[in-house]
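*Asks:* A predicted structure for the sequence below; I have some questions about it.
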Amino acid sequence: MGWLPDIGYIMGGRGDSFCTESKKKSCNLGILSLETAKIMARLVSLYRSLSDEEIFNLREEILNSEGVMFLNSRDEKFLLSLACKEMLEDLDRAAASVSRLGKKCNDFGLNRFDLAYVNLKLGIIDSRILEYGSKLNEKRLRKMQRLISATSRLHAALEGLTELELTEQKMRQVKDKKMHLMKSNFDSFTQKLVNQRKMVHYFQGISLWCKTFDKSVGLMARIVCVVYVRICAVFRQYVPNLTTFSSQNIGCFKNQTDTPMIELVREQFTSHSGPITMASKVSLVRFHSQKSELFFIEQDDSVLSIENLLKKSLFHSAGPLTLGGSGLALRYAKVILLAEKYLDPTESIDHIDRESLYQMLPENLKVLVRTKLSKNMKRAEDDFLLAIGWREAMTEMLGWLAPVAHNTVKWQMERSFEKMKFDSKPSVLLLQTLHFSDKEKTEAAIAELLVGLSCVYRHENRQICV
């Protein structure tokens, strides 16, 4: 634990090194480069999402969009708390992965990055050396993006090589039976396979594949810290529990070597609260056993509030009266997108499509649609102007409803575990989706949408939707 008092020096190491240089030669990432590239991409995405332009867009465009305001909330402080919590959770996941990769580093500081991250959350570090947007950090970001791009191309080349090798095995089996027919084709294919292996070898050389654990983890560790300090700076006025960095936090362990380390840590928990309410859970960080459990703290709180957002997983914080809490967000998003698709005059719905769309609706929404539809049809059987009015109303409604539905599907795709994602662009936030949308309001809007679609289809001589 002797290195903890010098944490300020560790975090402010020379060049791209996160801390002191190792005397031993560090191993290369190899196959772990693919996972590392995903972590890097997520960190770059988080870094870019905290730029002045993105924060301005969040406050002025996203929070004031009609769909978010009508379905989710008009409370700016609450919505910004959602954004802050999601970014912190993403950062914690990235930090946990960096910490796991750091266990393979020779550098002791990187090897115990989990403790460095804990100290960062306690505010016992000079935040001035973690300046967001500095030229040095921008240079690191560009380097990371080049490595991500090269590793992404390596991944594609490896997949291509795997397919070619499988094809080669099949061709060898056929070649043994039909030697005279397959020789020329087999020679041509062999050359293609050789070229593919050369391509893989080339991308291995310029990607993370040949980078050491120490170099790669060192890059990511510093960006993790920069992103955390930036989140605190941007959202502190809306989320008071965030760490406050000041001159009092710098070197606060100096000249206290006579006090046991665990007692010093306990003092820090009571005086410098991090992004998770920790005063009553000091044992979460077990410095005496050199283990950190600061990542992913779950607590059972039934009330969704700004305070509880900092104790509970954001995804599971949606209440029972929201679509996320009801498990209906993605299903309703697909219904809205189908309605958007079928509003196109060139589209038609056959019996199978009609039944499939209808079965996507829960029973209560089916009843609501049928009730509205029957009342609407009684009022105007042959009014062609009604169809025109419905089309205009649906177009206006989809103008604010469809973007939220698109974002819901996009959010799910961006976080799909099965996909190898190397995209480092800022991603969609959960507050932009239907996850926190009011269930009653959304169902009323969808019912109006489907009734309008039925009216338009009937009067335009297309097959009825529901």
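*Replies:* Nice, thanks for sending it over.

*Asks:* C-alpha from now on. contacts and neighbour counts both.
*Replies:* Fine.

*Asks:* which helix or strand contains V367?
*Replies:* helix 363-379 (DSSP states H and E).

*Asks:* one more structure, for comparison:
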Amino acid sequence: MALETWLIKLKKTISNTLDTARSSNHKANVGVLSFEIAGLMSKLLQLWNCLSDKTIIRLRDESLSLEGVHKIVSNDESFLLGLACAEMAENIRVVAKSISRISKRCQDSDLQGFDRWFDEFANSGHDRHSWVLSSKDMEAKRKKMDKYVTITATLYKEMEELSTIENCLRKCKEYKPSSIKEQKIDDLQTKLFWQRQEVKYLKERCLWNKSFDMVVSILVRSIFTILARLKLVFFGFEFGYPSCLPRSLSASATVHPTQNPDTFHFVSGPMKTSSKPAVSFFESNSKLLKPPSSTLGAAALALHYANLIIIMEKMIKSPQLVG
């Protein structure tokens, strides 16, 4: 009887311990990773801005029409658009890789499997969790991320200031006491107190005290929406995507600004299958970024010659500087 009672108590103790552990894990905050996450949010904001109607129209009508681009790169507009699309897709892939690593810390199983769902969406357009946001919702997310990035950057500066004050105070205490130094120590201690209060206040407002599930949810929904926007802009696929997207845009391809910015329509049915082996969306785009072996890019000389062209242009505009 005593043994049975002891076993019951042991079972309750273990159960309570596990519940406490689960609770603490669920409440785990991102902490120092807030700075990395703020960096990811900043990159997402840049990608979203790059895919705005205004930016895309300027890319098509101005950047791709430059004489230098036509002479040095290509005069094929569809090829140039393909390069722009591939570069943006590669940037999205890199950010998604970082999000995938952080998502493993989430409690939500769907968020933990972000990499799998993201690849599925990239290759087929199948958004099984409805993570793609409308333009209106994405704008709200954009403002929220911008706010978090700003406050987290401020926190970083204030934490550096806090560290500086702590170091100064420690050095002052190492020397022999005097009336002047005691006054300085008192001033530093007061300053240290208020600086700690400022840091505490900023931690409560920024990403520092937010849960992994909360911040990863913002990142995931944003990058899904950005990828959807990329496909809509460069491929015009608004109602669903084929199982395998082309590596570059066709000769008749063009940029499609959003006709109805308040809505997105994406496939939510079963994934399409193909008898041919599918090439992933990101793999097909990455191939376009690999320069042929006979080019300067393959020889890692593109940047060198680009700098030479800039110098020559300056010399032509200001011949008096030559010599």
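*Replies:* Noted; the coordinates are in hand. All values derive from a computational prediction rather than experimental measurement.

*Asks:* show me what the helix or strand that comes right after the helix holding V367 of structure 1 packs onto, helices and strands only.
*Replies:* Later in the chain than helix 363-379 of structure 1, the nearest helix or strand by DSSP H and E is helix 384-414. Under the contact criterion of 3 or more CA pairs under 8 Å, 6 or more residues apart in numbering; DSSP states H and E, helix 384-414 of structure 1 touches helix 66-67, helix 329-342, helix 439-459.

*Asks:* could I get the buried residue list for helix 384-414 of structure 1?
*Replies:* By 16 or more other CA atoms under 10 Å, the buried positions in helix 384-414 of structure 1 come out as 386-388, 390-391, 394-395, 397-398, 400-411.

*Asks:* I'd say V285 of structure 1 and S292 touch.
*Replies:* Yes: at 4.9 Å, V285 of structure 1 and S292 qualify as touching, with contact defined as CA atoms under 8 Å.

*Asks:* which one's more surrounded, those two?
*Replies:* Legend: neighbour count by other CA atoms under 10 Å for V285 of structure 1 and S292, higher for V285 (22 against 19).

*Asks:* of all the helices and strands packed on helix 384-414 of structure 1, which one is nearest L166 of structure 1?
*Replies:* Across those, L166 of structure 1 has its closest neighbour in helix 329-342 (37.3 Å, CA to CA).

*Asks:* output the contacting helices and strands for that closest one.
*Replies:* helix 384-414, helix 439-459.

*Asks:* would JSON lines of those helices with distance to G274 of structure 1 be doable?
*Replies:* Formatted as JSON lines, these follow (distance: least, CA to CA, whole Å):
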{"stretch": "helix 384-414", "distance to G274 of structure 1": "27"}
{"stretch": "helix 439-459", "distance to G274 of structure 1": "33"}
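
*Asks:* and these: which comes nearest R197 of structure 1?
*Replies:* helix 384-414 (30.3 Å).

*Asks:* returning to what we had before: any common contacting residues for V285 and S292 of structure 1?
*Replies:* V118 (CA atoms under 8 Å, 6 or more residues apart in numbering).

*Asks:* got the helices and strands packed on helix 384-414 of structure 1 as TSV, with distance to E165 of structure 1 and mean neighbour count columns?
*Replies:* Listed next are those as TSV, based on distance: least, CA to CA, whole Å; neighbours: other CA atoms under 10 Å:
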stretch	distance to E165 of structure 1	mean neighbour count
helix 66-67	50	22
helix 329-342	39	19
helix 439-459	50	21
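
*Asks:* nearest to R236 of structure 1, out of those helices?
*Replies:* Set against R236 of structure 1 and scored by CA to CA, these come closest in helix 66-67, at 26.0 Å.

*Asks:* now do that closest one: everything it contacts.
*Replies:* Here helix 66-67 of structure 1 has contacts from 400-401, 403-404, using CA under 8 Å, 6+ apart.

*Asks:* okay, those residues in a markdown table with distance to I148 of structure 1 next?
*Replies:* Conversion of the contacts of helix 66-67 of structure 1 to a markdown table gives the following (distance: CA to CA, whole Å):
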| residue | distance to I148 of structure 1 |
| --- | --- |
| W400 | 35 |
| L401 | 35 |
| P403 | 29 |
| V404 | 30 |
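
*Asks:* list the contacts of E35 of structure 1.
*Replies:* Counted by CA under 8 Å, 6+ apart, E35 of structure 1 has zero contacts.

*Asks:* what stretch of structure 2 does the helix or strand hosting R93 of structure 1 fall on?
*Replies:* Applying DSSP H and E as the criterion places R93 of structure 1 in helix 76-102. Here helix 76-102 of structure 1 aligns to structure 2 at residues 77-103, judged by TM-score structural alignment.

*Asks:* buried ones in the matching stretch?
*Replies:* By neighbour count with 16+ other CA under 10 Å, stretch 77-103 of structure 2 contains the buried residues 77-90, 92-93, 95-96, 99-100, 102-103.

*Asks:* and if you look at stretch 5-12 of structure 2?
*Replies:* The neighbour-count check on stretch 5-12 of structure 2 (16+ other CA under 10 Å) flags nothing as buried.

*Asks:* next one: it to chain centre, how far?
*Replies:* Its chain's C-alpha centre and that of stretch 5-12 of structure 2 lie 49 Å apart, by CA atoms, centre = their mean, to the nearest Å.

*Asks:* same question, stretch 82-98 of structure 2
*Replies:* Mean-position distance between stretch 82-98 of structure 2 and its chain equals 11 Å (CA atoms, centre = their mean).

*Asks:* what of stretch 63-80 of structure 2?
*Replies:* Relative to the centre of its chain, stretch 63-80 of structure 2 is centred 29 Å away, using CA atoms, centre = their mean.

*Asks:* residue in structure 2 paired with P275 of structure 1?
*Replies:* P275 of structure 1 maps onto F281 in structure 2, with residues paired by TM-score structural alignment.

*Asks:* for that match, the count of nearby residues, please.
*Replies:* When neighbours are counted by other CA under 10 Å, F281 of structure 2 registers 21.
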